[in-house]
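# what follows is a predicted protein model with its sequence.
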Amino acid sequence: MKTLTYKGYVGSIEISDEDNCLFGKVLDLPKDTAISYEGETVADLKEDFKGAVDDYIAHCKEVGITPRKSYSGSLNIRISPEIHSKIAILAQQAGISINAFIKKAVENQIATML
């Protein structure tokens, strides 16, 4: 999937054959925080995407709330206690934190898939 990126926000790019336009939405935001945009050309879509993000940030500032961002880099996962224990032992043996161990394991997995 092709995406747009602006100020830490990631947005989708989709095509509507019915409306003969491009459209998208900012990804990974809560359901009550939908940011969408559209355009007839790629340039229009990019411009509307940036405008929608800027409008969202300005609105948050106006009402005194912290804007949510796409993919903060913080990920909370649930695993069994047995796997947690094995990860802790392996991380300790490697001389790294559990977080560093998991990060490295995920990066290695992604590298083998790309």
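Perfect, thanks for sending it. Residues are numbered from 1 along each chain as shown.
# C-alpha from now on. contacts and neighbour counts both.
Noted.
# how about Ser97: what's its closest non-neighbour residue?
Leaving out its chain neighbours, the residue that sits closest to Ser97 by C-alpha to C-alpha, 6 or more residues apart in numbering is Ala91, at 5.8 Å.
# could you check how far that neighbour is from Glu62?
45 Å (C-alpha to C-alpha, to the nearest Å).
# please enumerate residues in contact with the helix or strand that contains Lys104?
Assigned by DSSP states H and E, Lys104 falls within helix 98-113. When contacts are defined by C-alpha atoms under 8 Å, 6 or more residues apart in numbering, helix 98-113 is touched by residues Ile87, Ala88, Leu90, Ala91, Gln92.
# put this next to the first one:
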Amino acid sequence: MMTYKGYMAQVEYDDEAKVFHGEVIYTRDVITFQGRSVDELEQAFRDSVDDYLDLCRERGEEPDKPYSGQFVVRVRPEVHREIALAAKRTGKSMNAWVAELLEQEAKRVLHL
């Protein structure tokens, strides 16, 4: 996985064309790049992200950000109630309580 300015890319190798092809993931906009070496690929990735940000700026558009820090989780009403009660018992808001648990679990799974 490659990262630059908060954007992440997935890379594949085309053995017939002898070229690496990458695409920025987790955005609605399509941002691609390619290179024949790792150095060329990394530079092409940075250039593509910078070009995308420049284009958005020129158009007066807000660039699509890979992660906003917000997402919706749907649970059964009973679970929603239990989460609210558990958060209240710890003296935290539901958002703070859930965010803390998700962060802890993500770090455990990713071994951070």
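The structure has been received and is ready for your questions. Here the structure is a predicted model, which means the values were calculated and not measured.
# care to give me the TM-score?
Once superposed, the chains reach a TM-score of 0.89 (TM-score structural alignment, normalised by the length of structure 2), with 110 aligned residues with a C-alpha RMSD of 1.3 Å.
# map the residue nearest to Ser97 of structure 1 onto structure 2.
Alignment note (TM-score structural alignment): Ala91 of structure 1 maps to Ala87 of structure 2.
# tell me, how many residues neighbour the aligned residue in structure 2 for Glu82 of structure 1?
Using TM-score structural alignment as the criterion, the counterpart of Glu82 of structure 1 in structure 2 is Glu78. Counted with other C-alpha atoms under 10 Å, the neighbours of Glu78 of structure 2 add up to 9.
# for Glu78 of structure 2, give its distance to Ala99 of structure 2.
Taking C-alpha to C-alpha as the measure, Glu78 of structure 2 falls 19 Å from Ala99 of structure 2.
# same deal with Val109 of structure 2?
Distance of Val109 of structure 2 to Ala99 of structure 2, given as C-alpha to C-alpha: 15 Å.
# of those two, which one has the most company?
Shown here are Val109 of structure 2 and Ala99; by other C-alpha under 10 Å, Ala99 has more neighbours (12 against 8).
# what's the match for the more buried one in structure 1?
Residue correspondence to structure 1 (TM-score structural alignment): Ala99 of structure 2 is matched to Lys103.
# coming back round to it: the match of Glu82 of structure 1 in helix, strand or coil?
Secondary structure of Glu78 of structure 2, reduced to three states by DSSP: H, G, I helix; E, B strand; the rest coil: helix.
# just the element for the residue located most distally from the centre of structure 2, please.
Most distant from the centre of structure 2: Arg89, at 32.2 Å, with distances by C-alpha atoms, centre = their mean. Using DSSP H and E, Arg89 of structure 2 sits in helix 77-90.
# that helix packs against which elements?
Identification of packing neighbours for helix 77-90 of structure 2 by 3 or more C-alpha pairs under 8 Å, 6 or more residues apart in numbering; DSSP states H and E yields helix 94-110.
# contacts only, for the counterpart of Arg68 of structure 1 in structure 2.
Correspondence of Arg68 of structure 1 to structure 2, assessed by TM-score structural alignment: Asp64. By C-alpha under 8 Å, 6+ apart, Asp64 of structure 2 lies in contact with Thr27, Arg28, Asp29.
# show me which helix runs longest in structure 1.
Counting by DSSP state H, the longest helix found in structure 1 is helix 42-63.
# what's the average distance of that helix to structure 2?
Relative to the matching residues in structure 2, helix 42-63 of structure 1 has an average distance of 0.7 Å after the fit, by mean C-alpha distance after the TM-score superposition for structure 1.
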